[in-house]
Each structure stands twice: as structure tokens, then as C-alpha cells.
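> I'd like to go over a predicted model; first the sequence, then the structure.
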Amino acid sequence: MTDATTNTNVQAAEGEARFGDYVALLKPRVMSLVVFTALVGLVVAPGGMSPMIGFTAILFIALGAGASGALNMWYDADIDLIMKRTRGRPVPSGRVEAGEALSVGVALSAISVAMLGLATNWVAAGLLAFTIFFYAVIYTMWLKRATPQNIVIGGAAGAFPPVIGWAAVTGDVSLEAVLMFGLIFMWTPPHFWALALFMKADYHEAKVPMLTVTHGRPETRRQIWIYSLLLAPVAIGLGLTSIGGPVYLSTAIVLNAIFLRHAFAVRGRDEAMAEADGYAAEKRLFRFSLYYLFLHFGALLGDAGLRMTGLLGG
């Protein structure tokens, strides 16, 4: 065997998909947030559920989230290849073929919806099916490339998991579930726009009409501040419902005060200032926004734990 043949075989082996590539196809980082918020929705819902059925419900909600990720990577392979942040993903890098990603996405969609319906109820399964459709078709195939409101409207897909968890237990949707949805929905624009402020070049090169590209950074800063102001009452209001309590309410007040401080700092900057310090304030807001949502939902679990031990009424 010649050296040239050996090198070719080594390169081919390196290009073959591995198990980790298929895991990456499901967007595990996004899935972790989906699983956590769905779990909280399930735990805080009235009535309770057996641990085994609860585990099964979360498993299939996670698979549904993975299906959405695979379908997103299949369709967005062309722009993912252009953007520095995404070009190493399995499909644009060539480790997983586009057809494989599509097959995985469709198969997991069908399995997750059917099995969630059989394990819990068809309201939860219907919400999961709608979430997959919304993310893969409404957001990925339409909104993302068509309007600077892509993140605002598309954020609904990421806001459904706690509602699905709630519905898996109760079979319906109540005010508490709507407010959990609203918390994620209102958080999404300032979270992603903060990222877009220091990643504008990527979106510009990929011709994705992110707000920073279509309306510029000053307007994006203004919109971050507006949505942050709208987010705070939704987040704090959730603490006044039946699933809120002292842990959540105190956590929400502190976190939203900090979030507003970061958003106000971003609002008051011009481009010369931002470029001079490498978009430090924008990066601080983005990093804090990552913890913000986990801490809110973690606080809901804290109050649920107090109720289970009888330390908190309700």
C-alpha cells in the first residue's frame, strides 16, 4: 500500500461520523436548558407524577428538542458553514451528511411525540409536536432568514418546554405555565441580541437579518433595554402565583435588578466605547443572561422543595 493511499484512508476515517457527532447534531447545550425547564414545569405542576413516568416524559421531551436541533442543522448547513461560531458543526464540517441529519430529525420527532403521548397525554404530545414544527419550520426555514424579528417570534419555540412539562402532569395549560413561557420568551431577545452585538460580522456575512445587521447596533441596544424592562415584571409576577414563594420571589428581584443594570450599561454605550474595550459590557450581559434563566427555574424548584417538606404552604 502506498503512502498516498494510506493518507487517503486516514483522511476518510477522520471524516467519518462518530457517536459524538450525532450527539452534537442534537444541540446538547440547548437540550440541557430544554430538559431543565421542562423538568421544573413538571415538578411544580399540581397533582404530581410517578418518578418513572416523569423520567420518561423528560426523556421524550429531550428527544423532541434533539429532533429540532437536527432539523435546524440540516436546513442551516449553508449559513453555518459561513459563520465562524457554527462552521465546526457536524453537517457543515462534513462529518454528518445532510440527508442523515434530516433522517435523524424526522425519526426522533415522530418517536418523541408518539411516546410522550402514550406515556402522559396527548395535550403534552401536541404541544411538543407544535414546538418541533415551530422551531424547524416557522423559525428555521422562514423567520430566521426573513425578518429581524426572527429571535422575538422564534423565541416561542424555546419557551414551550416548561409548558409541556406542566401539561404532561395536568393535561392542560394554566396561568403559571403561561408565565413560565413568558419568562423564557421575554428573556430570549436581550440574550441573543447581546450576543449579536459582538458577533455582528458573522450574521452579516451569512446574510441573516439579525437586528444588528438590519437596524444597527444603536437600535439593538435600545431594544435590549426595552425587552429587559418588559422581562422584569413577567419574571417577578411569576413569584406571585401558586408556584412562587420566598425563594423565587427574592431571587427574581435580585436577578432582575442585576439584569437591568447590565442592560442599562449596554444601552448607554456607543460603538467607539464598545470597540475600545472589546464589547466588555455586552459580553457581561450575555454571560449573566446564561445564568439568569437557570437561577429563576432553580428557585422555582427551591420553593417546590419547601412545599414538599411542609415548610411552605400551598
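Ah, there it is. What you see is a predicted model, and the numbers here were worked out from it, not measured in a lab.
> Every contact and neighbour count from this point should use C-alpha atoms.
Noted.
> Would you map the strands across this structure?
Assigned by DSSP state E, the chain shows no strands.
> The top helix by length along it - contacts with which helices or strands?
The residue-count maximum for a helix in the chain (DSSP state H) belongs to helix 280-308. Packing partners of helix 280-308 (3 or more C-alpha pairs under 8 Å, 6 or more residues apart in numbering; DSSP states H and E): helix 28-44, helix 175-198, helix 246-267.
> Report how many residues lie close to the closest residue to residue 241 other than its chain neighbours.
Of all residues not flanking residue 241 in the chain, residue 176 sits nearest, at 6.5 Å (C-alpha to C-alpha, 6 or more residues apart in numbering). Residue neighbour count, defined by other C-alpha atoms under 10 Å, stands at 23 for residue 176.
> buried stuff in the longest helix of the chain?
Neighbour-count burial for helix 280-308, counted by 16 or more other C-alpha atoms under 10 Å, picks out 281-286, 288-289, 292-293, 295-304, 306-307.
> for stretch 126-134, same thing?
126, 127, 128, 129, 131, 132, 133, 134.
> Take this one as well and set it beside the first:
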Amino acid sequence: MMITADQSVVIPSDWRDYLALTKPRVMTLVVFTGLCGLLAAPGHIHPVIGFAVILCIAVGAGGAAALNQWYEAEIDAQMKRTAQRPIPAGRMDRRNARDFGIALSAGSVIVMGLAAGWLVAALLVISIVYYAVVYTIWLKPRTPQNIVVGGGAGAFPPLIGWIAVTQEVTLMPIVLFAIIFMWTPPHFWALALFVKTDYAKVGIPMMPVVAGEASTRRQILIYAILLAPFALAPWYLGGFGLIYGVSAALLSLAFIGFSLPVGLRRSEEGDAMRPERKLFGFSILYLFALFAALVADRLAANAGWIA
């Protein structure tokens, strides 16, 4: 047990607290989309280098998450959803979390540069700074558009994975970036609708708090509709075939279907937020399935099963 500079008691942390700092559930989606970008890219990459790329994406994302929790420790302590994180729960000293985040971030960039090239490493730097600084410090506490602009932070993994293979910035990895960028607002606002009390309590201007629930729901539906052409773009631009095209069309229709009862809802009956919770859950499945379809289409084409 130790006493910090602000006289709060900190219980010695163990490996599980350090793992929690990396937001492992979020990291799962980050790693998966990065891996899909790497596997769906045209060309070949040595398996060891490919593994290093995905590891660096995971470690870099974990470092950015740790820095996010270091900076937002006081806010996290006041929110029910985040009060049991290592720092607000008193299991970790805030400075240790900061140093851990810096070490993970710097280490991932150096290894990425040595393994896959400094273009890819530079993209990893941008993604870390985007989340830890641009979103966390600048956007989140200042504007209800925080998650709209900040959505770029989570959109880098497939871009990085693809460019690690091709070593050039082309249209297709930018399209993959755009898909996640457009997916993030309806995904996150669905969550924000049923935890808006927490955000209001700490003064974070999330869309439901500032613009109200009705406006947020309408924007969720609008973004769900706008997402569809971005999701279909890899197919109609000619980079992928029918396996991806059909999958993207069906998944996007389902996404719009889950968004309709949210966007058209006018009452708070039961305050259960069931449509919002269903949309949030499906949105995660949607992104996993969409990027899995990219890989399936590429593998089928490489095997000669489709033209």
C-alpha cells in the first residue's frame, strides 16, 4: 500500500490492472480490423513481420488507452461505468499509468518502424496522438462532435495493416478508414444514450447531453444510412467481389434495420433503452462481420474460387 501526493491510498497493482489500462475489449476490435486490413491487402508479407505489425497495433492502442485513462482519472472516478478502472478504484498510481502508456506507445512505434517501415510507424504515431491527445484532451471535453471527428482514432488499424503489406497509400485503405469513421458515431451514440446521465454528471458534452435524445436518435439513423455506400465501396470500386458485396449489402440493411426503431423512437416507455442496446450490440457484430467478409473475399479470389 502507498500514499500518493494527493494523500489518496493506492493498493499495489498487479498485471490485471495494467491489462485493464489497455482496454482489452476495445483492443479486440482494433486488432481484428488491423489483421483484416493486412490479410485483405493485395500482395504478401512475411508472417513474422505481419505478426509484428499486428502486435504493434495492439500495443500502440493499449498505450493510447492507458494515456486516456491517466488523463481522465478524475472524470472516470465520477462515472458509474468507469469508476472501477484501476486508477479511480485506487489500485494504481496515476503516474505509473502515464509512464506505462508512454512506454507502450513509444515501444510499439519503434518496433513497427524497424519491422515494417517508417511510413507505417508514422501512421501508428498519428493514430496514438489522435486518440490520446486530439480526442481525449481536445475534442471530448469541448464539443458534441467529439466522437464524429474523434472516430478517426479507431479507424487507423485496417489502414495500417493494409499499408504494411503494400507500402503505399492508395484509395482502398482510405476507404477502409472511412468505413470505421462513419460507423463510429451511430455505434458510440447508441451507448451514450443509455449512459448519458454519467456524461451529464461530469460535464462531457456528448451528443445526447447537449442536443438531446431525439436529435441524437435522428443522427444515428442518418449515419447508419450514410454508412451503407461506404461499406459497399470496396465492392463497387472493383477491389473486392460478390462475397464481400453481398455481405456488405445485407449487413448494412440490417444495421439500418436496427437503427430505425432508435431513430424513429419518440417516447421513453419503460426507459429500457432496448432498441439502443440492441443497436450497440449489433454494431460490434456488424464491424467484425464486415471486415471478415473482406478477408473471405480475398482468400476466395486468391484460391481461384471466384473471378
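On my side now, so go ahead. As the structure is a prediction and not an experimental result, all values here were calculated from the model.
> Against residue 124 of structure 2, how distant is the residue nearest the centre of structure 2?
Nearest residue to the geometric centre of structure 2 (C-alpha atoms, centre = their mean): residue 154, 3.5 Å. To residue 124 of structure 2, residue 154 of structure 2 is 11 Å away according to C-alpha to C-alpha, to the nearest Å.
> same check, this time on residue 271 of structure 2
41 Å.
> about what we covered before: need the counterpart of the residue nearest to residue 241 of structure 1 in structure 2.
Taking TM-score structural alignment, the alignment pairs residue 176 of structure 1 with residue 172 from structure 2.
> So its match sits against residue 232, correct?
No: using C-alpha atoms under 8 Å, residue 172 of structure 2 is not in contact with residue 232; the gap is 11.8 Å.
> In helices, which of the buried residues of stretch 126-134 of structure 1 appear?
Per DSSP H, the subset of those in helices is 126, 127, 128, 129, 131, 132, 133.
> of all those, which comes closest to residue 166 of structure 1?
The closest of those to residue 166 of structure 1 turns out to be residue 127 (C-alpha to C-alpha; 10.8 Å).
> quick one: what's aligned to the closest one in structure 2?
Using TM-score structural alignment, residue 127 of structure 1 sits opposite residue 123 in structure 2.
> The counterpart of residue 263 of structure 1 in structure 2 and residue 282 of structure 2, how far apart?
Aligned counterpart of residue 263 of structure 1 in structure 2: residue 259 (TM-score structural alignment). The span separating residue 259 of structure 2 from residue 282 of structure 2 equals 10 Å under the rule C-alpha to C-alpha.
> I'd like the buried residues of stretch 126-134 of structure 1 as a markdown table, with distance to residue 117 of structure 1 appended.
Below are the buried residues of stretch 126-134 of structure 1 laid out as a markdown table (distance: C-alpha to C-alpha, whole Å):
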| residue | distance to residue 117 of structure 1 |
| --- | --- |
| 126 | 8 |
| 127 | 10 |
| 128 | 9 |
| 129 | 10 |
| 131 | 14 |
| 132 | 15 |
| 133 | 16 |
| 134 | 18 |
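> Nearest to residue 69 of structure 1, out of the residues you listed: which one, please.
residue 132 (9.1 Å).
> So the closest one is in contact with residue 67, correct?
Yes: using C-alpha under 8 Å, residue 132 of structure 1 makes contact with residue 67 at a distance of 7.3 Å.
> what touches both of the two?
Both residue 132 of structure 1 and residue 67 are contacted by residue 109, under the criterion C-alpha atoms under 8 Å, 6 or more residues apart in numbering.
> circling back: wait, which of the ones in helices among the buried residues of stretch 126-134 of structure 1 is closest to residue 184 of structure 1?
Nearest member of these to residue 184 of structure 1, counting by C-alpha to C-alpha, is residue 131, at 13.9 Å.
> Excluding sequence neighbours, find me the nearest residue to the closest one.
Leaving aside its chain neighbours, residue 131 of structure 1 sits nearest to residue 157 (5.3 Å; criterion: C-alpha to C-alpha, 6+ apart).
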